[in-house]
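A.B. asks: Sequence and predicted model, in that order:
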Amino acid sequence: MPSPSTPPEHSPSAPVRVTPEPVALPEPWSSARLTVVVPTYDEAENLPVLVRRLMSLDLSGLRVVVVDDNSPDGTGEVADKLAVEFPGRVSVLHRTTKDGLGRAYVAGMTRALEDGAEYVAQMDADLSHPVGYVPQLLGTLLSTGAGVVIGSRYVPGGSLSEQWGLKRRLLSGWANTYVKTVLSIPVRDVTAGFKVWRASALEVLDLASIESTGYAFQVEMHYRAFRRGQKIMEIPIHFEDRVIGQSKLDGAVALEAALRPLRLRRAENLRR
């Protein structure tokens, strides 16, 4: 993997942004039907930056589905303008209520599969997932036969933003350790939200029956993939911190994330 590079000039008070150089994929990989699903809520400033970076990648088959939960800051309208700017490559799914990240992803992934996507990527709208890793995620998926490739913060070579304080690092590390202990899943970054799936893997997971609504959605997807025989790969990424906007993590989401692994283990055992 090409080494991430940082801009030579930046304000001393501004966070350093790591910008990986995208790898060049050969044909037919570079024209594969890849759809990036991006859930949004109050991301009007970040979304145009993300979409234009995705559109600049040398991936002619790349499409974007924006799933907006009726954002009060006008993110939905911004997304509609991007769909006009990139006709046929950007589409918008407007939802009337904000009922969680998991439900938004299920809606967006379902739309992507219905529209014929061969591969489906997940990305946050807050620019924490550097776009330059997308070709490498796709290339790794195609070259290894994996069902999903995860952009991991916790495999060798992965890293976190310098803006993350000790408390946040410890909480994230504890959450991963807790989930892996409860579910016995061989994934280093089990709470990761940056990944590429094969369409066939998503069909095996049965998206319609996913129960998690918040960030526990990531855990449930990884656990189902593991228990249902999908090959899981991880590649190292640098995880950025958002600069604009606020985190959507609240007490209810954190509680679900703590309880969901226990429920997942019981439900999957009953299914078997």
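C.D. replies: Cool, the structure landed. Numbering: from 1, shown residues only.
A.B. asks: only C-alpha atoms for contact and neighbour calcs from this point on.
C.D. replies: Fine.
A.B. asks: hey, where'd the strands end up in this structure?
C.D. replies: 34-40, 62-68, 90-94, 119-122, 148-152, 159-160, 195-198, 232-236, 238-239 (DSSP state E).
A.B. asks: okay if I get those as JSON lines plus distance to residue 223 and mean neighbour count?
C.D. replies: Listed next are the strands of the chain as JSON lines, based on distance: least, Cα to Cα, whole Å; neighbours: other Cα atoms under 10 Å:
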{"stretch": "strand 34-40", "distance to residue 223": "20", "mean neighbour count": "27"}
{"stretch": "strand 62-68", "distance to residue 223": "24", "mean neighbour count": "25"}
{"stretch": "strand 90-94", "distance to residue 223": "27", "mean neighbour count": "20"}
{"stretch": "strand 119-122", "distance to residue 223": "16", "mean neighbour count": "26"}
{"stretch": "strand 148-152", "distance to residue 223": "12", "mean neighbour count": "27"}
{"stretch": "strand 159-160", "distance to residue 223": "23", "mean neighbour count": "16"}
{"stretch": "strand 195-198", "distance to residue 223": "14", "mean neighbour count": "24"}
{"stretch": "strand 232-236", "distance to residue 223": "10", "mean neighbour count": "20"}
{"stretch": "strand 238-239", "distance to residue 223": "22", "mean neighbour count": "23"}
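A.B. asks: Need the ones you listed in TSV (columns: distance to residue 106).
C.D. replies: Compiled in TSV, the strands of the chain are given as follows (distance: least, Cα to Cα, whole Å):
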stretch	distance to residue 106
strand 34-40	10
strand 62-68	10
strand 90-94	12
strand 119-122	11
strand 148-152	16
strand 159-160	27
strand 195-198	13
strand 232-236	20
strand 238-239	23
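A.B. asks: One more to weigh against that first structure:
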Amino acid sequence: MNDGIVIIPTYNEIDNIEAIIRAVFAQDVAFDVLVVDDNSPDGTAAMVRELQAEYPSLHLEVRAGKSGLGTAYVHGFKWAIKNKYEYIFEMDADFSHNPADLTRLYEACHKGADLAIGSRYVTGVNVVNWPLSRVLMSYYASSYVRAITGMTIRDATAGFICYKRKVLESINLDRIKFVGYAFQIEMKYRTYANGFNIVEVPIIFTDRTKGESKMSSAIFKEAIFGVIRLRWKKMLNRL
């Protein structure tokens, strides 16, 4: 067992899952991997089971059905805390997050960060293959989050992250109900509100080339109104 585990939530990622798992295990720093699959009908979980024979540090949790990114990560967080991992990562299955950057996030936490964020915007706009409309939406969403919450994080909706276990242990994970961008914002805001040290590590984000995006207008709306709810709860000391 290694001290870091990479949580990869999946739904219909058969085109990517084998390659991303092999890429994570090929890194110079050894990480365990936990795939949280929402009972993908395309056989994603079956592929992971085949790979478990090759990689003893590969773990699989299969949920009953598609329940959203946020709840998949919460499921993974609880599993990782129970199994005493010190460094707990979020990473997409579709190679939009470069596995080589896992080591940089890991090193940032080793050097004092409690939460290391793989940031698309801390040194400008580092996004490849996104249409301009989506880049602007994502960039200004983070500006909106900063204005409402007071956080200085440049990439508030980032999903490539390393947490120290103590951060997740400080958060009541049963109260996390958001599923998309709002989930990512809430986790950062709760970390910020609890006084932890947050560091942004610049990365280059590359949009997926295989499989389908899970982004929707409902997820974006959840984030817009969810930020206001979070700030209101903080003002009422109910966060």
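C.D. replies: That came through fine. None of the values given here were measured: they were computed from a predicted structure.
A.B. asks: TM-score of the superposition?
C.D. replies: Here the superposed chains carry a TM-score of 0.95, computed using TM-score structural alignment, normalised by the length of structure 2; 238 aligned residues with a Cα RMSD of 1.4 Å.
A.B. asks: ok so, going back, let me know which of the strands of structure 1 is the nearest to residue 129 of structure 1.
C.D. replies: Closest approach to residue 129 of structure 1 among those (Cα to Cα): strand 238-239, 6.0 Å.
A.B. asks: matching residues in structure 2 for the closest one?
C.D. replies: Mapped onto structure 2 using TM-score structural alignment, strand 238-239 of structure 1 covers residues 204-205.
A.B. asks: What of stretch 191-202 of structure 1?
C.D. replies: Mapped onto structure 2 using TM-score structural alignment, stretch 191-202 of structure 1 covers residues 157-168.
A.B. asks: Distance from the matching stretch to the middle of the chain?
C.D. replies: 7 Å (Cα atoms, centre = their mean, to the nearest Å).
A.B. asks: Identify all contacting residues around that stretch.
C.D. replies: Stretch 157-168 of structure 2 is contacted by residues 77, 81, 84-92, 97, 105-106, 109, 114-120, 138, 141-142, 181-182, 184-185, 191, 196 when judged by Cα atoms under 8 Å, 6 or more residues apart in numbering.
A.B. asks: Equivalent analysis for stretch 131-147 of structure 2, please.
C.D. replies: Applying Cα under 8 Å, 6+ apart, the external contacts of stretch 131-147 of structure 2 come out as 121, 127, 151-157, 185, 224, 227.
A.B. asks: rerun that using 7 Å as the cut-off
C.D. replies: Outside stretch 131-147 of structure 2, the residues that touch it by Cα atoms under 7 Å, 6 or more residues apart in numbering are 152-157, 227.
A.B. asks: Most neighbours among the residues you listed, which one is it?
C.D. replies: Ranked by the number of neighbours (other Cα atoms under 10 Å), the contacts of stretch 131-147 of structure 2 place residue 156 first, at 28 neighbours.
A.B. asks: shouldn't it be in contact with residue 183?
C.D. replies: No: using Cα atoms under 7 Å, residue 156 of structure 2 is not in contact with residue 183, being 10.2 Å away.
A.B. asks: end-to-end on the match of stretch 191-202 of structure 1?
C.D. replies: One end of stretch 157-168 of structure 2 sits 18 Å from the other (Cα to Cα, to the nearest Å).
A.B. asks: can you check stretch 181-188 of structure 1 too?
C.D. replies: 11 Å.
A.B. asks: Name the single longest helix found in structure 1.
C.D. replies: helix 251-271 (DSSP state H).
A.B. asks: That one maps to which residues in structure 2?
C.D. replies: Aligning helix 251-271 of structure 1 against structure 2 (TM-score structural alignment) gives residues 217-237.
A.B. asks: buried ones in that stretch?
C.D. replies: Neighbour-count burial for stretch 217-237 of structure 2 flags 219-220, 222-223, 226-227, 230-231 (criterion: 16 or more other Cα atoms under 10 Å).
A.B. asks: can I get these in TSV with distance to residue 162 of structure 2?
C.D. replies: Shown next, in TSV, are the buried residues of stretch 217-237 of structure 2 (distance: Cα to Cα, whole Å):
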residue	distance to residue 162 of structure 2
219	23
220	23
222	24
223	21
226	23
227	22
230	22
231	24
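A.B. asks: so which pair among those is furthest apart in space?
C.D. replies: Pairwise distances across the buried residues of stretch 217-237 of structure 2 (Cα to Cα) peak at 18.5 Å, for the pair 219 and 231.
A.B. asks: just so I have it, where are all the helices in structure 1?
C.D. replies: Assigned by DSSP H, structure 1 shows helices spanning 46-55, 75-85, 101-114, 134-144, 166-183, 199-205, 216-227, 251-271.
A.B. asks: Among those helices, which comes closest to residue 92 of structure 1?
C.D. replies: Nearest to residue 92 of structure 1, of those and by Cα to Cα, is helix 75-85 at 6.4 Å.
A.B. asks: Read off where that closest one ends up in structure 2.
C.D. replies: Alignment note (TM-score structural alignment): helix 75-85 of structure 1 is matched to residues 44-54 of structure 2.
A.B. asks: From residue 203 of structure 2, how far out is whichever residue in structure 2 pairs up with residue 103 of structure 1?
C.D. replies: Applying TM-score structural alignment, one finds that residue 103 of structure 1 aligns to residue 71 in structure 2. According to Cα to Cα, residue 71 of structure 2 and residue 203 of structure 2 sit 25 Å apart.
A.B. asks: before we move on, what about residue 157 of structure 2?
C.D. replies: Counting by Cα to Cα - residue 157 of structure 2 and residue 203 of structure 2 are separated by 14 Å.
A.B. asks: related to what we said a few turns ago, which single one of the buried residues of stretch 217-237 of structure 2 is nearest to residue 171 of structure 2?
C.D. replies: residue 230 (14.0 Å).
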